[in-house]
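A.B. asks: Sequence unavailable; structure follows:
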């Protein structure tokens, strides 16, 4: 390292001994979070076990939640007394700056209207278009391609994929917009789906699911599975496992936020064979390789922590994450997912 200004080094090989973590070092963020979490624990805030960046405190007057991302903090609750108290304590301890009501956070725009709070990433999306020189591009009716075979040809691969991977990372973050929570008891429902061996290179399937809390879309995913499946039933069941684990994680968060659930979560699947494996007590020869996955879903069903229900394929909302629906079908699913135009929410 270069000696800081004002420090004269008389001998070669001397090193600096740090008495405190400096900003910019790779361990600085961990040291800061440890210091902050220790302080929050000392004033009776409880760290969530399902999301370590979430801290909550329940008082006779309400619940206060504090979400941390490095040195940015979101504070929410239904007790202004506790909110003002924690802001004062944080300011006295760390000299924090109060930016007022949440408007923009990590690429997320917060829009308030008579209908509630909506989150948007419009500015983030425009920044991506500007960076890639596509501000004047012609918009597509759907985000899918009808023919993706050309994407897997080796002669189309980039010599330096760094810029492409950077863009993919930004596009993945663009799908992180999530809605708000509620004070009254809520019902959790989920839709799980999978295609089968659509990747021409690996023949792996794609898992897709969407989870609602009440009428608001809370979590969703579209991801290639880690292993190839020998049948569409096996692929569908792996998607069921991923959805079940996500539902369990959301239930943990709801418990931390003291949000009551109205009834048992419902999981909808349009594959009859996959539902049969979850309900059937005996294993067959062709299900041995997914035996562990079978137990994950089955134990939740037997403990009455999950209801696995049938649904017609044309009503399966998770199709949008695994298939290539026609634009009419695509628009129908989008509207049911709760996506709206911010300009029309007032």
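C.D. replies: Received, thanks. Because the structure is a prediction, the values reported are computed rather than measured.
A.B. asks: only C-alpha atoms for contact and neighbour calcs from this point on.
C.D. replies: OK.
A.B. asks: in the stretch 51-200 of the chain, which spans are helices?
C.D. replies: 80-94, 122-131, 162-174 (DSSP state H, counting those that start in this stretch).
A.B. asks: Those into CSV, with extra columns for mean neighbour count?
C.D. replies: Converted to CSV, the helices of the stretch 51-200 of the chain look like this (neighbours: other CA atoms under 10 Å):
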stretch, mean neighbour count
helix 80-94, 14
helix 122-131, 14
helix 162-174, 12
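A.B. asks: mind checking which of those helices is nearest residue 114?
C.D. replies: Distance to residue 114, taken as CA to CA, is lowest for helix 122-131 among these, at 20.2 Å.
A.B. asks: by contact count, what packs against that closest one?
C.D. replies: With contacts defined as 3 or more CA pairs under 8 Å, 6 or more residues apart in numbering; DSSP states H and E, the secondary structure elements packing on helix 122-131 are strand 108-113, helix 162-174.
A.B. asks: how far does that helix sit from the chain's center?
C.D. replies: In this view, helix 122-131 has its centroid 20 Å away from the chain centroid, taken as CA atoms, centre = their mean, to the nearest Å.
A.B. asks: likewise stretch 209-218?
C.D. replies: Per CA atoms, centre = their mean, the centroid offset for stretch 209-218 relative to its chain is 12 Å.
A.B. asks: Also stretch 51-58?
C.D. replies: Using CA atoms, centre = their mean, the distance from the centre of stretch 51-58 to the centre of the chain it belongs to is 17 Å.
A.B. asks: Please name whichever of the helices of the stretch 51-200 of the chain is nearest to residue 333.
C.D. replies: Scanning the helices of the stretch 51-200 of the chain with CA to CA as the criterion, the closest one proves to be helix 162-174, at 19.0 Å.
A.B. asks: for comparison:
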């Protein structure tokens, strides 16, 4: 690093060699992650390929999860002994501070009760409305009118400052879709015009903000007694995008009674027939590696004859 002012050096060509990474330097976060990950890996944790900020450890039928964001860690497990062990080890090596049960993290509010968990972004939403100056506006019932069809040619272009504000606002609304899936489709629709927004698009975003004014505490609920079975639903519209003539696909997946995944995305190809829409959805998911095709053995099937009400009465063994 460059020598600080006031430090005497025998030659102006000399530089300082860091023995430890200083907080605030560019390489500080990398060095911190390297040190933390080395410690956790030495304690039999592993990093999944999908997320390098996530550390998992299986001990028989017990699971321990550590989520890392810079120097903040979230620890959860169904093994109380492992929680105490890893907490003591982390405190011994890094002098951590235990903040207790998780209640607020990166704009997410976590509320617990006897029956489950509730995730919301109420404070994040209210702060956003206060910053925009729409905290006192009257709320509306829907985030977007069902007859609204946005296109790049509607309205007059915004100036540079308004365009920059529109883009920043869309970025914050995208983060809000982490807990409010009811605005996922609308935010996806607005994001298509982020390169050249108009006053018509700005008015549509204002309606979405008025909708959020009436639902700041909406979020996700995870029940303690929810059964552990997966259930998914998907649907596609018919060439809703008037610009590209492409269809929009949406899906959501439940684990029991708890919603765990959802998405709204424009399809990559143009469909000429309505039946092709779902076929394109399956093809895109196969290409992304989400489902896997497994070989199966074909079974012969002999259908039973259709019986009328009278035949059931005459043959009670069929009933």
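C.D. replies: Looks like it came in fine. Please read all numbers here as calculations on a predicted model, not as lab measurements.
A.B. asks: Superposed, what's their TM-score?
C.D. replies: The TM-score (TM-score structural alignment, normalised by the length of structure 2) is 0.68; 255 aligned residues with a CA RMSD of 3.2 Å.
A.B. asks: Dump the helices of the stretch 51-200 of structure 1 to CSV, plus distance to residue 189 of structure 1.
C.D. replies: CSV is the format used below for the helices of the stretch 51-200 of structure 1 (distance: least, CA to CA, whole Å):
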stretch, distance to residue 189 of structure 1
helix 80-94, 32
helix 122-131, 28
helix 162-174, 24
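A.B. asks: Export the helices and strands packed on helix 122-131 of structure 1 as JSON lines, with columns for distance to residue 65 of structure 1.
C.D. replies: What follows is these, written out as JSON lines (distance: least, CA to CA, whole Å):
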{"stretch": "strand 108-113", "distance to residue 65 of structure 1": "17"}
{"stretch": "helix 162-174", "distance to residue 65 of structure 1": "23"}
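A.B. asks: Residue 58 of structure 2 - nearest residue in space that isn't next to it in sequence?
C.D. replies: residue 64 (6.5 Å; CA to CA, 6 or more residues apart in numbering).
A.B. asks: Apologies, that question was intended for residue 220 of structure 2.
C.D. replies: If the residues on either side of it in the chain are set aside, residue 220 of structure 2 comes closest to residue 119, at 5.1 Å by CA to CA, 6+ apart.
A.B. asks: List the contacts of the one you found.
C.D. replies: Contact analysis of residue 119 of structure 2 by CA atoms under 8 Å, 6 or more residues apart in numbering lists 108-111, 179, 219-221.
A.B. asks: In structure 1, which of those residues still touch?
C.D. replies: Counting by both residues aligned by TM-score structural alignment, their matches' CA atoms under 8 Å, the contacts of residue 119 of structure 2 that remain in contact in structure 1 are 108-111, 179, 220-221.
A.B. asks: Hmm, residue 227 of structure 1 is touching residue 204, no?
C.D. replies: Yes - with contacts counted by CA atoms under 8 Å, residue 227 of structure 1 reaches residue 204, the gap being 6.2 Å.
A.B. asks: Neighbour count: those two, which is higher?
C.D. replies: When residue 227 of structure 1 is set against residue 204 and neighbours are counted by other CA atoms under 10 Å, the residue ahead is residue 204, at 20 against 12.
A.B. asks: Residue 293 of structure 1 versus that one, what's the distance?
C.D. replies: Relative to residue 293 of structure 1, residue 204 of structure 1 is positioned 17 Å away (CA to CA, to the nearest Å).
A.B. asks: what do you get for residue 133 of structure 1?
C.D. replies: Taking CA to CA as the measure, residue 133 of structure 1 falls 44 Å from residue 293 of structure 1.
A.B. asks: Tell me which of those two has more neighbours.
C.D. replies: Neighbour totals were compared for residue 133 of structure 1 and residue 293, and residue 293 leads with 19 against 10 (other CA under 10 Å).
A.B. asks: tell me which element the more buried one falls in.
C.D. replies: Residue 293 of structure 1 belongs to helix 291-302 when elements are defined using DSSP states H and E.
A.B. asks: Show me what that helix is packed against.
C.D. replies: helix 232-256, helix 272-279.
A.B. asks: any idea which of those helices is most buried?
C.D. replies: Mean neighbour counts were compared across these using mean count of other CA atoms under 10 Å; the top stretch is helix 232-256, at a mean of 21.
A.B. asks: How about residues contacting that helix?
C.D. replies: For helix 232-256 of structure 1, the surrounding residues in contact (CA under 8 Å, 6+ apart) are 48, 50-51, 56, 190-196, 205-209, 211, 225, 229, 260, 269, 271, 273-274, 287, 290, 293-294, 296-297.
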